[in-house]
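Colleague: Sequence and computational prediction follow.
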Amino acid sequence: MKTVRLISLMARIALMVTMGLGLFYWIALLFSWSWLLVLLVRIDFPNIHELFGTIGAIGLLILGGITVWTHRNSLLGVGGISYALLMPAFGMTQTLILTGNLHWLIRIAHLLVGIGAMALVQAMEKRYRLRRQAISGETSPQTTTFQATR
């Protein structure tokens, strides 16, 4: 259970860093801060963004595999594996899709794909934790506290 929590934490942190870097780039473009864009190019921003996105996708893939393995035909796990495989493909090809004035739609879709990945990672960790608690017969601390206040 600690391994799943660690993988989930690492994937969510990587995806949050990826989202932060992407938003940082958007802000630089929005306000035409050329000095910041030059700095981002110098630090090799696209590769850093892709690296953290790939780490998040690998974490999502591993959690999807664990979910399928432990839940036997879990739709959430299969969806997580599919999402983990499609997410980098969309990220790498997004600059080629709908170029021109409407490319902002693709940028927003790219942001939403990242947010969806974070939600999937969280959902898979939660389902795994709840399943493990049900198997071992443990109660969650929230339930114990709630029942104690009744």
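Modeller: Here it is on my side, so go on.

Colleague: Every contact and neighbour count from this point should use C-alpha atoms.
Modeller: OK.

Colleague: what about residue 121, which helix or strand?
Modeller: Per DSSP states H and E: residue 121 is located in helix 103-136.

Colleague: What is that helix packed up against?
Modeller: Contacts defined by 3 or more Cα pairs under 8 Å, 6 or more residues apart in numbering; DSSP states H and E place helix 103-136 against helix 2-30, helix 45-71, helix 75-93.

Colleague: before we go on, here's another structure to hold up against the first:
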Amino acid sequence: MTARILQIIVGLAGLCALVLGLVIWIANTDLTDIHMFFGLLVTLGLLVMSIIALTARGQRIWGMVGIVYAIILLIFGELQFNLLVGNLHWLIQALHLLAGIGAIVLTSAIGARYRTLKRGEAKPEAASQVSRL
């Protein structure tokens, strides 16, 4: 249940961050603080999902990948204003966009795999109870 709630939160926060980021990029508005808040929610959601994945057998590598990705995402999000300043800054903005989408997808993938593994662990117990009857 926790994994599904995290997936929903990260999906909604990611959508808000994406829309705000595009508005900031295209219309040059000053909504950066709100965009950063939603980006932080996505990063924290990925981090929590990755920590949950560390507790599941068969998910430990994805949990470690998610933790490293969350740390890189946080650093990249904070430092992106200072990278390639000038005419080529749009490349950094595009990479920032792709990194955010990657975080949303990674959170969703880890959560889906975690829920599938947990359902798989629950089925043998139910099958053994049925065979006892």
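Modeller: Okay, I see it. Nothing here was measured: the structure is a model prediction, and the numbers come from that model.

Colleague: Residue 109 of structure 1: which of the helices and strands packed on helix 103-136 of structure 1 is closest?
Modeller: Proximity to residue 109 of structure 1 (Cα to Cα) singles out helix 75-93 among those, at 9.5 Å.

Colleague: I'd like the helices and strands packed on helix 103-136 of structure 1 as a markdown table, with distance to residue 120 of structure 1 and mean neighbour count appended.
Modeller: Shown next, in a markdown table, are those (distance: least, Cα to Cα, whole Å; neighbours: other Cα atoms under 10 Å):
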| stretch | distance to residue 120 of structure 1 | mean neighbour count |
| --- | --- | --- |
| helix 2-30 | 10 | 17 |
| helix 45-71 | 8 | 20 |
| helix 75-93 | 7 | 17 |
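
Colleague: Ok, which of these comes nearest residue 144 of structure 1?
Modeller: With Cα to Cα as the measure, helix 2-30 is the member of those nearest residue 144 of structure 1 (21.3 Å).

Colleague: Residue 54 of structure 1 pairs with which position in structure 2?
Modeller: Taking TM-score structural alignment, residue 54 of structure 1 has residue 40 as its aligned residue in structure 2.

Colleague: quick one, which of the helices and strands packed on helix 103-136 of structure 1 is nearest to residue 138 of structure 1?
Modeller: For these, proximity to residue 138 of structure 1 was assessed by Cα to Cα; helix 2-30 is nearest, at 15.5 Å.

Colleague: Please name every helix or strand in contact with the closest one.
Modeller: Helices and strands touching helix 2-30 of structure 1, by 3+ Cα pairs under 8 Å, 6+ apart, are helix 34-42, helix 45-71, helix 103-136.

Colleague: before we move on, the earlier item: of all the helices and strands packed on helix 103-136 of structure 1, which one is nearest residue 147 of structure 1?
Modeller: Using Cα to Cα, these put helix 2-30 closest to residue 147 of structure 1, at 25.9 Å.
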